[in-house]
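> The sequence isn't on hand, but the structure is:
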């Protein structure tokens, strides 16, 4: 390619600059240059003479992006180098050198410029080396895209996410402390009420005995609620990093913990071979225990029948815990996974309304999702996904 010599002087506005004239000729001659400019989504372009590196032509948009009048800025490389963040300048120069040495290495980076008013302008800076017939870089064509709004949104989103994480951590810690610290005084209340009931039942009338029964029942129910709240808070604060966990072994432990309930309800759990998944093993036991225990609690008039299975899916494995119980109205499918949400009163079914919320928190914490498929009176199928722990590819 034939190249112009740097002139002794050019118009201040850059309209007759030799690099600008050369760029026009280059665009007309080489379609690849036009494509580069067209695809750049430009907020400014620049064209740099690598043989005379002090000379660099910048478009009006280049300077207007930073709040300057283009007429006040000379077409010299040092003009912009005083405005760019020093660390980003190092990155840009490193990428420039690598791109000149190897055309396959892209000259593309996000850099920070200082606006005339002192604010920061985030710019995606891309470039393409123009080479002579021997492959030597002789010019550098560059394009700027203003990324400030996008970057500010990203920074604000990160800030809000960090605030939310701190808030959730504070809430979990509060729930843990509150539920833990309230246990002892509540145990004392329940113990003394039961002591009064044993020692003075024969001295009190029926109404007084009934009141004591109500108080003891309330204290016991509160203890159960605090225990579940403690478990819920620990899901976020006491979990370990997920490691390969044997689902079959976790279900074995859960069923052993539920042995008394299975005997009492004459419940039967059928199962298929279960996979190895990435999970906190203790929480996996809790997940199975809550779902199977839920099936035993909300059984129909027939003995409880529970079937546990797993299938490969795009997310790893999809587990199903299916029962023949009373079922759930589709209107409440989302509500049941919320803390303290109950569809039945304490007289009909005991519990705190936290069990399924714990399940959702465990699954979500492991990067999965949980949902229910059910109709009232027709049983329920609780499904959840977990990542595979055996390194195998999941079926799509």
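Nice, thanks for sending it over. Only a predicted model underlies this, so the values are computations on that prediction, with no experimental measurement involved.
> from here on, contacts and neighbour counts on C-alpha atoms
Will do.
> just the strands in the chain please.
44-49, 56-58, 107-114, 120-131, 137-146, 243-246, 268-271, 276-279, 305-313, 316-323, 370-374, 380-386 (DSSP state E).
> For residue 56, which residues are in contact?
Residues near residue 56 by Cα atoms under 8 Å, 6 or more residues apart in numbering: 19, 46, 47, 48, 49, 75, 76, 77.
> could you dump the strands of the chain to TSV with distance to residue 223?
What follows is the strands of the chain, written out as TSV (distance: least, Cα to Cα, whole Å):
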stretch	distance to residue 223
strand 44-49	67
strand 56-58	73
strand 107-114	56
strand 120-131	55
strand 137-146	58
strand 243-246	31
strand 268-271	29
strand 276-279	29
strand 305-313	29
strand 316-323	28
strand 370-374	28
strand 380-386	27
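> and here's the other structure:
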């Protein structure tokens, strides 16, 4: 082999050694990177595993500690899993025996139960299903259920889950409430009838006394002196006041009672009727500032309401030029009415007192202290509120709301 050939081989060997050394360096660097990446991946996997275990533990804790019963079942009604609250409610232990929800359905609620299950399959959920169930020992419980379907990765329903709340005690309270309301309604009707009877029985002797006084005066015309005639006049005035008081008590007893009569009441027609019914002195002007709305209710009660407020405004006007104004504003869920006058006004400390029965601030034969209490009862009946703004000597504005 010539020297030239030897040189060529040596150069090739040198290049090969250099290439091998470079390759070893690259391999060493990549191995080091792979090791570091592997160690980081181990740390990440450990953290992820810890997080998964933590979440699994939390979910298990939530499942077992939900206050309401929680159940998972297949689409044939076989219970796959339930928490302790469900086991306690139903009286079954899945570790000892299988359970199908058909065992729980109360006999009279079977049709309703299957309708709800059909809704669950069709819509994927149902809410506030309320029915009775049988416990294992055949005790009956009222429950309210909210349920939804469980889907697989292909969005096919594979199971259902539901939260079941025991509302037995609540249902019992509702039934007691209904019973009490019926008893109260019966008592109110009996009381109303009694008030009518008492009213009639009390008015009869009053009218008899009034008639006797009238006969005595007529039979002895010209025989009585002025003082005696004045005494007879006081008796007649007292009889009139007592009859008015009895009528007002009867009106008060019926003012807050519900009525089956519910009509469209055009309050403009109501005001026209009151213009004819009320005595409005010439020095008092009564104005409705804008066309009033039509409301739903009992026409008689709305007439009572406005009549008492307007009568009060007229009665306690002490100005040479009296003003009574009726107005309203419409809100989304109610109407707010106002009746304003420029009369004597009411002190702030009496603003609550005047709505109580027999709490007239002006002791006179014209005021029995019942009118505003009737107004309050009617406003309460229509789920409204009433209040007033007033200044002594300046006048009073009564505000009240009526639910739409």
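Ah, there it is. Just so you know, these numbers come straight off a predicted model, no measurement behind them.
> Return the most buried member of the strands of the first structure.
strand 56-58 (a mean of 25; mean count of other Cα atoms under 10 Å).
> neighbours of the aligned residue in the first structure for residue 174 of the second structure, just the number please.
Here residue 174 of the second structure is matched to residue 154 in the first structure, going by TM-score structural alignment. Neighbour count for residue 154 of the first structure, taken as other Cα atoms under 10 Å: 12.
> circling back: compare the strands of the first structure and give me the one nearest residue 336 of the first structure.
strand 370-374 (9.4 Å; Cα to Cα).
> What's the average distance for the closest one when superposed on the second structure?
For strand 370-374 of the first structure, the mean deviation from the second structure after alignment is 2.0 Å (mean Cα distance after the TM-score superposition for the first structure).
> same for that strand, what does it pack against?
For strand 370-374 of the first structure, the contact count by 3 or more Cα pairs under 8 Å, 6 or more residues apart in numbering; DSSP states H and E identifies helix 355-365, strand 380-386 as packing neighbours.
> one step back: ok, which of the strands of the first structure comes nearest residue 338 of the first structure?
strand 370-374 (12.1 Å).
> residues in the second structure aligned with the closest one?
So strand 370-374 of the first structure is aligned with residues 386-390, judged by TM-score structural alignment.
> hmm, back to that, between the strands of the first structure, which one is nearest to residue 68 of the first structure?
Among these, strand 107-114 sits nearest to residue 68 of the first structure (Cα to Cα), with 11.2 Å.
> who touches the closest one?
So strand 107-114 of the first structure is in contact with 66, 83-85, 88-89, 91-92, 95-96, 99, 120-128, going by Cα under 8 Å, 6+ apart.
> ranges for the helices of the stretch 151-300 of the second structure?
Using DSSP state H, counting those that start in this stretch, the helices of the stretch 151-300 of the second structure run over 168-219, 226-255, 267-277, 299-315.
> can I get these in JSON lines with distance to residue 344 of the second structure?
Putting these into JSON lines (distance: least, Cα to Cα, whole Å) gives the following:
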{"stretch": "helix 168-219", "distance to residue 344 of the second structure": "33"}
{"stretch": "helix 226-255", "distance to residue 344 of the second structure": "23"}
{"stretch": "helix 267-277", "distance to residue 344 of the second structure": "22"}
{"stretch": "helix 299-315", "distance to residue 344 of the second structure": "9"}
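> tell me the most buried of those?
When the helices of the stretch 151-300 of the second structure are compared using mean count of other Cα under 10 Å, helix 299-315 is most buried, at a mean of 19.
> Just to confirm, what residue in the second structure is aligned with residue 179 of the first structure?
Aligned partner of residue 179 of the first structure by TM-score structural alignment: residue 199.
> which residues sit in contact with that match?
Contacts of residue 199 of the second structure (Cα under 8 Å, 6+ apart): 246, 247, 250.
> do residue 195 of the second structure as well
250, 253.
> for the one 3 residues further on, same thing?
For residue 198 of the second structure, the set of contacting residues under the criterion of Cα under 8 Å, 6+ apart is empty.
> same thing with residue 60 of the first structure?
44, 70.
> What's it aligned with over in the second structure?
By TM-score structural alignment, residue 60 of the first structure lines up with residue 84.
> next one: the lengthiest helix in the second structure to chain centre, how far?
Secondary structure assigned by DSSP state H gives helix 3-65 as the longest helix of the second structure. When C-alpha coordinates are averaged (Cα atoms, centre = their mean, to the nearest Å), helix 3-65 of the second structure and its chain have centres 67 Å apart.
> by how many degrees do it and strand 69-74 diverge?
Calculated by axes from the mean of the first three to the mean of the last three Cα atoms, to 10 degrees, helix 3-65 of the second structure forms an angle of 120 degrees with strand 69-74.
> so what does helix 3-65 of the second structure touch, helix or strand wise?
Against helix 3-65 of the second structure (3+ Cα pairs under 8 Å, 6+ apart) you get helix 84-90.
> Please work out how many residues are found near residue 136 of the second structure.
13.
> Test my guess that residue 360 of the second structure contacts residue 350.
No. Between residue 360 of the second structure and residue 350 there is no contact, the gap being 9.9 Å when judged by Cα atoms under 8 Å.
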